[in-house]
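Asker: I'll drop the sequence and a predicted model, then ask my questions.
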Amino acid sequence: MSFTKADLRGNYSWIHTQEDDPKLKGEPDSSLLNRSEGYEVLYMIKKLMAAWGLTTVLAGQKIERMIKAHPAHLRSQEHVMNWIYNNWSSY
């Protein structure tokens, strides 16, 4: 199962430049996650689903909700990923 743009529930900007393309590095890193940018949110969801063996649309949508709800002071991809991992069961 592949989570797609059509599975997202939020409204996002879908404009990006080469410099902020999350696929360039291949792994969540210390660069900032723009939770309003559809490409970045979709990339993060797919990456986490693959890493954690999640296969349902509902799991992807839960990650999406958590991306939107994470504390504002956590801005890097790594920090957001760690927050989602640490709060998964309680969210």
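Answerer: Done, it's in.

Asker: Could you use CA atoms for every contact and neighbour count after this?
Answerer: Will do.

Asker: Distance of the residue lying closest to residue 14 once chain neighbours are set aside relative to residue 12?
Answerer: Using Cα to Cα, 6 or more residues apart in numbering and skipping residues adjacent in sequence, the residue nearest residue 14 is residue 38, 5.3 Å away. Distance from residue 38 to residue 12, counting by Cα to Cα, to the nearest Å: 5 Å.

Asker: try this one next to it:
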Amino acid sequence: MANFSRSELKYAYYTWNKSEGECTNVEGFPDHPLNRIEGYEVLSFINRFMATHNYSLTSTFERIEEAIIARVPLDRRSHKTVKEWLETRYLSECI
């Protein structure tokens, strides 16, 4: 299972208002909004996504983070729709 930490995130603009435990308790990819600027929420999402797909490389982690921040359209708001976009539009081409 992927278990990257805060230090692996390359973008510096994250807020850290939620607790890590609050974000790691999310199961699966729910239909509620993914806060793309909340560091622990993004970190938890990436770790879950990588575990789901058996990814483990740091370079993959970095590509997923970059995609969430810079490529996933803003109308993809929920964990579920971000996951679906990553699976169909981006990662199949890059990983």
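Answerer: Looks like it arrived, so ask away. Note that the coordinates shown come from a computational prediction; the quantities given were computed from them, not determined experimentally.

Asker: quick one on the thing from earlier: so the residue nearest to residue 14 of structure 1 versus residue 53 of structure 1, what's the distance?
Answerer: From residue 38 of structure 1 over to residue 53 of structure 1 (counting by Cα to Cα), the distance is 22 Å.

Asker: These two - which one has more neighbours?
Answerer: More crowded of residue 38 of structure 1 and residue 53, by other Cα atoms under 10 Å: residue 38, with 19 against 9.

Asker: residues contacting the more buried one?
Answerer: Listed by Cα atoms under 8 Å, 6 or more residues apart in numbering, the contact partners of residue 38 of structure 1 are 5, 11, 12, 13, 14.

Asker: For the most centrally placed residue in structure 2, which residues are in contact?
Answerer: In structure 2, the residue lying closest to the centroid (Cα atoms, centre = their mean) is residue 46, at 3.1 Å. Residues near residue 46 of structure 2 by Cα under 8 Å, 6+ apart: 61, 64, 65.

Asker: Alright, I will stop here.
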